[in-house]
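Novice: Got a predicted structure plus its sequence, pasted below:
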Amino acid sequence: MKRYDFDEIIPREGTNCIKYDGREWIFKTNDVLPLWVADMDFRTPDFIVKAIKKRAEHEIFGYTFKPESYFKSIIGWMQRRHNWNVQKEWISFSPGVVAGLTLAIETFSNPGDEVVVQPPVYFPFFDCVKGTRRKLVKNPLKLENGRYTFDFDDLKSKITGNTKLLMLCNPQNPGGMVWTKEELHELSSICLKNNIMVISDEIHSDLVFEGHKHIPFASISEEAASNSVVFMAPSKTFNVAGLSSSVAIIPDKTNFARYERALGVGHLGMGNIFGTVALEAAYNHGDEWLAQMLDYIWDNYLFLEKFMSEKLPKVKVMKPESTYLIWLDFNEYGMNDSELFKFTINEAKVGLNNGAKFGTGGNGWLRINIGCPRSILEEGLNRLEKAFGKL
């Protein structure tokens, strides 16, 4: 069995990558160690690179369609990883998950309709709703015993006859919750009773730690399947976000046809030649690489947890059930969000995500990306200790 090297340092400057070359734009300085945006500093798996190189050898990159092998790779992955029997006729495309979320909102609602989001949550959700001229309805998550849960009573109190969609983050970002079947069933029941369609972002579905199991929303019941659109992608899992190849899974025939029609209007369905090749390679050959990567990420988390407990005990770490994005509570330092964000940049010289951007419940929190060699993570944590240890 091949052993992959996740300790390898791979310089990324000069590749036009947002994480490193975009530091001036995001942090107003290049003098920060970037541990923010959700891509990893690990080498893209060799079987993906090999497949892309093989396709590139043909040297004609004209119009293409998705072959039968593309659909089989998705179906096989969903069965192996999530015990979900996906049918070929359910599978559609999106250039990216956020693009798909936006397209779904435009397809299954009208301007002025209400769309529910559950903050703190991946902040492009807010832009998807507001940018399509829908009304944003916030159903904040509850923080109980160090874990987020749904606030069903709050949700029921905010539903009106104009509430048409609910955007679900499954697994949850930034908290890393893997929603249980019981939680999803209750959410589905409320939405079905009120004719609210669920648009589920499941881009982190493969990044689940031992002891937890991702459950695709559409897999929990036939009723949920008929009332949902699920978006997945190999991008976070295999570090291929730049190849723009996401998957929309829509079991209901009518909903599928409506989405496909909207996709076709913008000529968005063809996708990227190399994205298609990368997805196939990832889903056909990625199980062992993913297992090793998740073990490494979990050890990174344990390293971070121990470091904070011993050296920065004021920082509360939310224990993740999934993802390489960790949610850190800095509220004991008494700074407002602007002060906290600027302090991490100017004093610690570390680039993290500002928790306030994730909406209600994000004040005083920062999100850190631990999808990197441990030496980089250790450097970032040492910088945080040096700065915050003075306070």
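Specialist: Noted; the coordinates are in hand.

Novice: use CA for all of it now, contacts and neighbours both
Specialist: Fine.

Novice: In space, what's closest to S226 - neighbours in sequence excluded?
Specialist: Leaving aside its chain neighbours, S226 sits nearest to D252 (4.8 Å; criterion: C-alpha to C-alpha, 6 or more residues apart in numbering).

Novice: Verify the assumption that F231 is located in a strand.
Specialist: Yes: judged by DSSP: H, G, I helix; E, B strand; the rest coil, F231 forms part of a strand.

Novice: any idea how far G371 lies from L304?
Specialist: As for G371, its distance to L304 is 12 Å (criterion: C-alpha to C-alpha, to the nearest Å).

Novice: Looking at those two, which is more packed in?
Specialist: G371 (28 against 19; other C-alpha atoms under 10 Å).

Novice: Is that one in a helix, a strand, or coil?
Specialist: G371 ends up coil, using three-state DSSP.

Novice: Now it. Nearest residue, chain neighbours left out?
Specialist: Going by C-alpha to C-alpha, 6+ apart, G371 has M40 as its nearest residue, at 4.7 Å.

Novice: Check it against this one:
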Amino acid sequence: MLEVTALPLDELRERTSEKWREYPDDVLPLFVAETDFPLAPEITAALQRALDAGDTGYVASRTPLAASYAAFAQRRFGWQVDPERIRTTADVSMGIVEILRRVTQPGERVVVMPPIYPPFFDLVEEAGADVVRVPLRDTGAAWEMDLDGIRAALEDGASAVLLCNPHNPTGTVHAREALTALGEVAEEFGVAVVSDEIHAPLAQPGTGFTPFLEAGDAARRVGYAVVSASKAFNLAGLKCALMVTADDTTGAVVRSLPIEVEWRTGQFGSIAASAAFSEASDAWLDGLLHTLDANRMLVGDLLSERIPQARYRIPDAGYLAWIDLSALGWGDAPARRILKDARVAVSSGPTFGTEGAGHVRLNFGTSPEILTEAIERIAALVGR
């Protein structure tokens, strides 16, 4: 395991990505899902080789990426993926839209489970379908899928389910049994399940992460997984995602997508993802998970000490903290006050659905020092 630590703030402010250009320098940006760590060494080396060779043309029809991901899935999840059942595209959102266009008709309905990554609502619309909301259930100890609610939506005519596994923003790793049941009810009604698994490499050890296509025979027959190295390895700007299937019928659907869907894959994205999924990057990923484990606990400790009114459940995966600040009386969208008065940018809860009222999403993929200062700034507003 390598030690993975965030870059200093002055170096981070030299970056030109969205996280570091949206707000002035007096704002601590903990909103968009970018991280503050250096790239994994294998990725840097692979990209440098490409630059040195001027290897900046179109992505090839044959690359090592599918085999690299299949080996990664076997090592990390015990998931046996057939490389022949993988196609690439620019990003997970594009993969979701293109698959939804194939498995739904215009005007049909797609189940989403808020609070949910805000673009899910837009992606369903982009695909020509309508959203039907089946919120996650809060048991008091965890969030879980409302399988009865999903069944009711399918009985009412919904024609697909858009799953987030692990879930954004709650960081929930869905139980294998729930995923198996979802596959079975989807098959019963003859609908597809499209599973966004972009946060899968960031599932903490011991959480029991299950890829949807590993959750049973029915899941394999109805499911499509869309995966990427972009969140774990901070590669979003390089544009590469993979669409994975485990059945002849679903595989044929993905193969039927226009070749331009695959040509939108970035050359650097493919090169970087191949390196990210290689065994040589495992030690870096293990180090990152160790750092994020400490950070997710630090958020809990800081909130308990400085903002005890906050409700926060330690996430199973990822680097996003879903925090309920309703008890502070700062309205449905406390992120506005936090930005204005504390100069900390966090994601606004209501954009994740009405279930997000009073909540914020805070990105803890940064240094303990930045996290501490951010929560101290927010705490200073309490009682004012």
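Specialist: That came through, no problem. Just so it is clear, the structure is predicted and the values come from calculations on it, not from any experiment.

Novice: what's the TM-score here?
Specialist: Taking TM-score structural alignment, normalised by the length of the second structure as the basis, the two superposed chains have a TM-score of 0.95; 383 aligned residues with a C-alpha RMSD of 1.8 Å.

Novice: which one in the second structure is aligned with D299 of the first structure?
Specialist: If you follow D299 of the first structure across to the second structure using TM-score structural alignment, you land on A294.

Novice: mean shift between the longest strand along the first structure and the second structure?
Specialist: Using DSSP state E, we find that the single longest strand of the first structure is strand 163-169. Mean deviation of strand 163-169 of the first structure relative to the second structure after superposition (mean C-alpha distance after the TM-score superposition for the first structure): 0.7 Å.

Novice: And stretch 88-96 of the first structure, what's buried?
Specialist: By neighbour count on 16 or more other C-alpha atoms under 10 Å, the buried set for stretch 88-96 of the first structure is 90-96.

Novice: can you pull out the strands in the stretch 251-384 of the second structure?
Specialist: For the stretch 251-384 of the second structure, strands defined by DSSP state E, counting those that start in this stretch occupy the ranges 311-312, 320-324, 344-345, 347-348, 359-363.

Novice: Now mean neighbour count and distance to R384 of the second structure too, for the ones you listed, in JSON lines please.
Specialist: Below are the strands of the stretch 251-384 of the second structure laid out as JSON lines (neighbours: other C-alpha atoms under 10 Å; distance: least, C-alpha to C-alpha, whole Å):
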{"stretch": "strand 311-312", "mean neighbour count": "17", "distance to R384 of the second structure": "20"}
{"stretch": "strand 320-324", "mean neighbour count": "23", "distance to R384 of the second structure": "19"}
{"stretch": "strand 344-345", "mean neighbour count": "25", "distance to R384 of the second structure": "16"}
{"stretch": "strand 347-348", "mean neighbour count": "23", "distance to R384 of the second structure": "21"}
{"stretch": "strand 359-363", "mean neighbour count": "26", "distance to R384 of the second structure": "19"}
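
Novice: got those as a markdown table, with distance to A276 of the second structure columns?
Specialist: Formatted as a markdown table, the strands of the stretch 251-384 of the second structure follow (distance: least, C-alpha to C-alpha, whole Å):
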| stretch | distance to A276 of the second structure |
| --- | --- |
| strand 311-312 | 31 |
| strand 320-324 | 21 |
| strand 344-345 | 29 |
| strand 347-348 | 27 |
| strand 359-363 | 22 |
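
Novice: just to revisit the earlier point, element containing the counterpart of the residue nearest to G371 of the first structure in the second structure?
Specialist: Under the alignment (TM-score structural alignment), M40 of the first structure pairs with T35 in the second structure. Here T35 of the second structure, judged by DSSP states H and E, is contained in no helix and no strand.

Novice: so what's T35 of the second structure up against?
Specialist: Applying C-alpha atoms under 8 Å, 6 or more residues apart in numbering to T35 of the second structure gives the contacts 234, 365-366.

Novice: so where do the strands sit in the stretch 1-150 of the first structure?
Specialist: Using DSSP E, counting those that start in this stretch, strands in the stretch 1-150 of the first structure cover 33-34, 91-94, 114-117, 135-138, 142-144, 147-149.

Novice: Check those for me and report the most buried one.
Specialist: Mean neighbour count (mean count of other C-alpha atoms under 10 Å) peaks for strand 114-117 among those, with a mean of 25.

Novice: Once aligned, what mean separation remains between the longest helix along the first structure and the second structure?
Specialist: As assigned by DSSP state H, the longest helix anywhere in the first structure is helix 287-311. Compared with the second structure after fitting, helix 287-311 of the first structure deviates on average by 1.0 Å (mean C-alpha distance after the TM-score superposition for the first structure).

Novice: tell me the angle of that helix relative to strand 325-329?
Specialist: Relative orientation of helix 287-311 of the first structure versus strand 325-329 (axes from the mean of the first three to the mean of the last three C-alpha atoms, to 10 degrees): 20 degrees.

Novice: what's helix 287-311 of the first structure packed up against?
Specialist: strand 316-317, helix 374-388 (3 or more C-alpha pairs under 8 Å, 6 or more residues apart in numbering; DSSP states H and E).

Novice: coming back round to it: and of the strands of the stretch 251-384 of the second structure, who's closest to A50 of the second structure?
Specialist: Evaluated over the strands of the stretch 251-384 of the second structure, closeness to A50 of the second structure peaks at strand 359-363, with 31.2 Å, by C-alpha to C-alpha.
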